[in-house]
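Undergrad: Next comes the sequence, and after it the predicted model I'd like to discuss.
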Amino acid sequence: MWCGAGAGRRGCVVERSYVVTGGGRGVGRAVVERLAGDGAHVVAVEMDGAALEWMGGHPARERLAGVVGDAGDEAVAERAADRAGERGPLAGWVNNAAVFRDASVHSSSAREVLELIGLNLAPAVAGCAVAVRRFLEQGGTGAVVNVSSHQAQRAVPGCVPYVTAKAGIEGLTRALAVEYGARGVRVNAVALGSIATERYAAFLAGRSAAEAASVEEEMGRLHPVGRVGTVREVAGAVAFLLSEEAGFINGATVPVDGGRGVLARDPESHDAPGAG
C-alpha cells in the first residue's frame, strides 16, 4: 500500500501487479493497456522483444515492464513474477500467449502434432503453476484468466493441435479452479471468437479488395452480432474476471465471441422469421 504525504487512510492506494503473456501485440497488448489504465503495474511477457517497444512511449510507461522470453519456460514465468512482485503484490495472471501453427494427423507425425500442442499448452501450464504458487505465498488471493477459443468446443478442420491445446487449457482451468478455489485462487477462461488483431488485419491486407470483403461478409455470418470482435472488448472481459466484482466466478469459460459458439450453421438450417 502506498500513501502520499499527509494523505490519510483515504489517500492510500493499494498497489497491485499483473502478468500478461503474449502482451506485446493484439489481445495481449489490449489487456496490458486496460490494466495499466486502471492503475495497475503490468509485466508483459513476449518472445519477440520488438513487440514491447511501444511501452517506452506509452502514457502509462511507469507502470509497464517487459520480459523477453518463452512464456512456456517456467524460468521465464518466474522472472516475470519477480518483476511484478517488485511493483506490488501479484493480483492476477493472464495466459494469452499462443502459437498459430497447425497440422493434420494424416500429413504430420504424431510427434509433430504433440509438439505443436505443447507450444500452445505449455505457456498456460507454466503461467498457472507460477501464478498459483505466488498467490499461495501471499496468503492465497489472486486470479488467473486463460485465453481459449471457440475452437475448443467447435473444431475447425486442419487445426488439430490448436483445438486440442485450447480444449486442454479449458480443462486445466476447471481443474485448478476446483483445487485452489477454497484457498482464494480463482481460475477462469475466455473463449474468443474472431478478433480484429494485427494478425487479422494482415490476413485481409494480403488479399484483393473483393476477397477481403468476402472474408468480412463471412465473418459477419459466423458471428450473430454481425462482425468480428475488438481487442478492447476482450480486454474488458478479462479485466472483469480479474476483478473483485467477479469474486464468485470460478472455473468458468466465458465466451467472448459475439455468439459464434452457439450458432448452428448447417445445410439444413432455415432462414430466420421474416428473412429472405
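TA: Everything's here; your move. Residues are numbered from 1 along each chain as shown.

Undergrad: okay, CA-based contacts and neighbour counts for the rest of this
TA: Fine.

Undergrad: R63: what's it in contact with?
TA: Contacts for R63 were tallied using C-alpha atoms under 8 Å, 6 or more residues apart in numbering; they are A36, G39, A40, H41, V42.

Undergrad: And for R29?
TA: Shown in contact with R29 (C-alpha under 8 Å, 6+ apart): G22, G23.

Undergrad: likewise S148?
TA: By C-alpha under 8 Å, 6+ apart, the contact set of S148 is K166, A167, I169, E170, A189, V190, A191, L192.

Undergrad: Go through the residues you listed and say which is closest to A71.
TA: I169 (14.5 Å; C-alpha to C-alpha).

Undergrad: burial count for that closest one?
TA: I169: 26 surrounding residues under other C-alpha atoms under 10 Å.

Undergrad: list the buried ones in the helix or strand that contains it?
TA: Assessed by DSSP states H and E, I169 sits inside helix 160-180. Under the neighbour-count criterion of 16 or more other C-alpha atoms under 10 Å, helix 160-180 has 160-170, 172-174, 176-178, 180 buried.

Undergrad: quick one: contacts of the very next helix or strand once past that helix?
TA: Using DSSP H and E, the helix or strand that directly follows helix 160-180 along the chain is strand 185-192. Contact partners of strand 185-192, identified using C-alpha under 8 Å, 6+ apart, comprise 132, 135, 140-150, 152, 170, 173-174, 176-177, 180-181, 234, 237-238, 241, 247, 249-257.

Undergrad: Buried only: go through the residues you listed for me.
TA: Buried among the contacts of strand 185-192 by 16+ other C-alpha under 10 Å: 132, 135, 140-150, 152, 170, 173-174, 176-177, 180-181, 234, 237-238, 241, 249-257.

Undergrad: What about those, which are in helices?
TA: Residues of the buried ones among the contacts of strand 185-192 located in helices (DSSP state H): V132, F135, E170, T173, R174, L176, A177, Y180, V234, A237, V238, L241.

Undergrad: let's bring in a second one:
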Amino acid sequence: MSARLLGKVALVTGAASGIGAATARLFAAHGAHVFGLDRNPSPERADNPAHLIADVTDAESIGVAVARILGQHGRIDVLVNNAGADVFSEPLSLSDADWERCLSLNLKGAWNMARAVLPSMLEQGAGSIVNIASVHGHKIIPGAFPYPVAKHGLIGLTRSLGIEYAARGIRVNSISPGLILVPRIEAWFASQPDPEAARRVQTELLPPKRIGTPEEVAHTALFLASDEARFINATDILIDGGRSQLYHE
C-alpha cells in the first residue's frame, strides 16, 4: 500500500464508528499521524489513530484537543468533519431544541472545528478540510426535515471557505454519501418488522443493487486529503451509487 499521507497530521471527527472510524484507520494505514475525535470512547485500542474525547458543539473541548495535537506535532494538515446526527421531523412538529441540535451537530460543529484548525493551516500555508455532507444536501426526502437544511448549509460552508482561503494554500471540499452501511443504518434495518425485506427494498432502489460501505467513503476522503487532489477545491463529491441521478424510481 502506498503511503499517500506519509508524515501528515490528520484530525477526524465522529471517529468512534462508521465513516469516521473507517477514515481514521485508512489515513493511518497511509502514513498519517491520526487523531480521532468523538464524544464517545473508541472501541479500538491503538496509538494510531489516537482517540480524543470531545464534542464538536463544545468550542472549549475542541480547543483543548487541537492544542494537544499542535503541542505534539506542531501542525494539522488534514481535518475531516464527519461528526453529525440524523434529526428528522414533520416541520411544524419540530421543537426549537431539535432545530438547534440539528444545526449545532451537523453545521456549526464543522465550523467550530474549521475555526480551530484554520489558524495553524494558514500559518503553514497548506491544509485540506473534508466535510462529510449528505445526499440530503442535494435532494429533499419528505419526512427528513430539518437535516437537509444543515447539510445544504455544510456544502455552502465548504464552497465559501474553499474560495476564501484558496490563495493561501487551503483546500475545502465535501463528500455527500448516500445510503451507507453504518451502525445507525444497520440498527434501523434491525428495528423494522422484517429487517431483510427492508434491506432488500433499499438495495433495489440503488442502481448498483448494493448498499455502500464506510470504506468507500473513506477512500474518497483519502484522495481529497492527499496531494493528488491539490487542484480540487470548493467541490462536493456524491457517493450514492448514482441514486440521486434517477429522475424517478
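TA: All right, it came through fine. Since the model is a prediction, treat every value here as computed from it, not as a measurement.

Undergrad: Quick TM-score on the pair, please.
TA: Once the chains are laid over each other, their TM-score by TM-score structural alignment, normalised by the length of structure 2 reads 0.91; 244 aligned residues with a C-alpha RMSD of 1.8 Å.

Undergrad: any idea how far V80 of structure 2 is from V117 of structure 2?
TA: 11 Å (C-alpha to C-alpha, to the nearest Å).

Undergrad: So between the two, which is more surrounded?
TA: Remark: of V80 of structure 2 and V117, V80 carries more neighbours, 31 against 23, as counted by other C-alpha under 10 Å.

Undergrad: Aligned counterpart of that one in structure 1, please.
TA: Aligned counterpart of V80 of structure 2 in structure 1: V94 (TM-score structural alignment).

Undergrad: just to revisit the earlier point, dump the contacts of S148 of structure 1 to a markdown table, plus distance to T230 of structure 1.
TA: As requested, those are exported to a markdown table (distance: C-alpha to C-alpha, whole Å):
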| residue | distance to T230 of structure 1 |
| --- | --- |
| K166 | 20 |
| A167 | 23 |
| I169 | 22 |
| E170 | 22 |
| A189 | 17 |
| V190 | 14 |
| A191 | 14 |
| L192 | 10 |
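
Undergrad: re earlier: report the secondary structure state of the match of V80 of structure 2.
TA: What DSSP: H, G, I helix; E, B strand; the rest coil gives for V94 of structure 1 is strand.

Undergrad: Which of the residues in stretch 178-185 of structure 2 are classified as buried?
TA: G178, L179, I180, L181.

Undergrad: In structure 1, which residues correspond to it?
TA: Mapped onto structure 1 using TM-score structural alignment, stretch 178-185 of structure 2 spans residues 193-200.

Undergrad: Give me the residues contacting that stretch.
TA: In this structure, residues lying in contact with stretch 193-200 of structure 1 by C-alpha under 8 Å, 6+ apart are 25-27, 149-150, 219, 223, 228-231, 255-258, 260-261.

Undergrad: try stretch 36-43 of structure 2
TA: By C-alpha under 8 Å, 6+ apart, stretch 36-43 of structure 2 touches 11-17, 20-21, 24, 49-56, 83.

Undergrad: Tell me which of those fall in strands.
TA: Using DSSP state E, the members of the contacts of stretch 36-43 of structure 2 that fall in strands are L11, V12, T13, A50, H51, L52, I53.

Undergrad: Tell me the one among those residues nearest to L5 of structure 2.
TA: L11 (12.5 Å).

Undergrad: The alignment partner in structure 1 of that closest one and A212 of structure 1, how far apart?
TA: Aligned by TM-score structural alignment, L11 of structure 2 pairs with V19 of structure 1. The gap separating V19 of structure 1 from A212 of structure 1 is 35 Å, by C-alpha to C-alpha.

Undergrad: Looking at those two, which is more packed in?
TA: Neighbours per residue (other C-alpha under 10 Å) separate V19 of structure 1 from A212, with V19 holding more: 31 against 16.

Undergrad: so how much does stretch 151-160 of structure 2 differ from structure 1 once superposed?
TA: Taking mean C-alpha distance after the TM-score superposition for structure 1, the mean distance separating stretch 151-160 of structure 2 from the aligned residues in structure 1 is 0.2 Å.

Undergrad: Which stretch of structure 1 lines up against that stretch?
TA: The aligned range for stretch 151-160 of structure 2 is 166-175, by TM-score structural alignment.

Undergrad: what residue of structure 2 matches up with Q153 of structure 1?
TA: So, by TM-score structural alignment, Q153 of structure 1 is matched to H138.

Undergrad: Now do the contacts for the residue nearest to its match when sequence neighbours are not counted.
TA: Once flanking residues are discounted, H138 of structure 2 sits nearest to H152: 7.1 Å by C-alpha to C-alpha, 6 or more residues apart in numbering. H152 of structure 2 makes contact with A133, H136, G137, H138, according to C-alpha under 8 Å, 6+ apart.

Undergrad: For ChimeraX, write the selection for the buried entries among the contacts of stretch 36-43 of structure 2.
TA: Buried subset of those, written as a ChimeraX selection, criterion 16+ other C-alpha under 10 Å:
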select :11,12,13,14,15,16,17,20,21,24,49,50,51,52,53,54,55,56,83
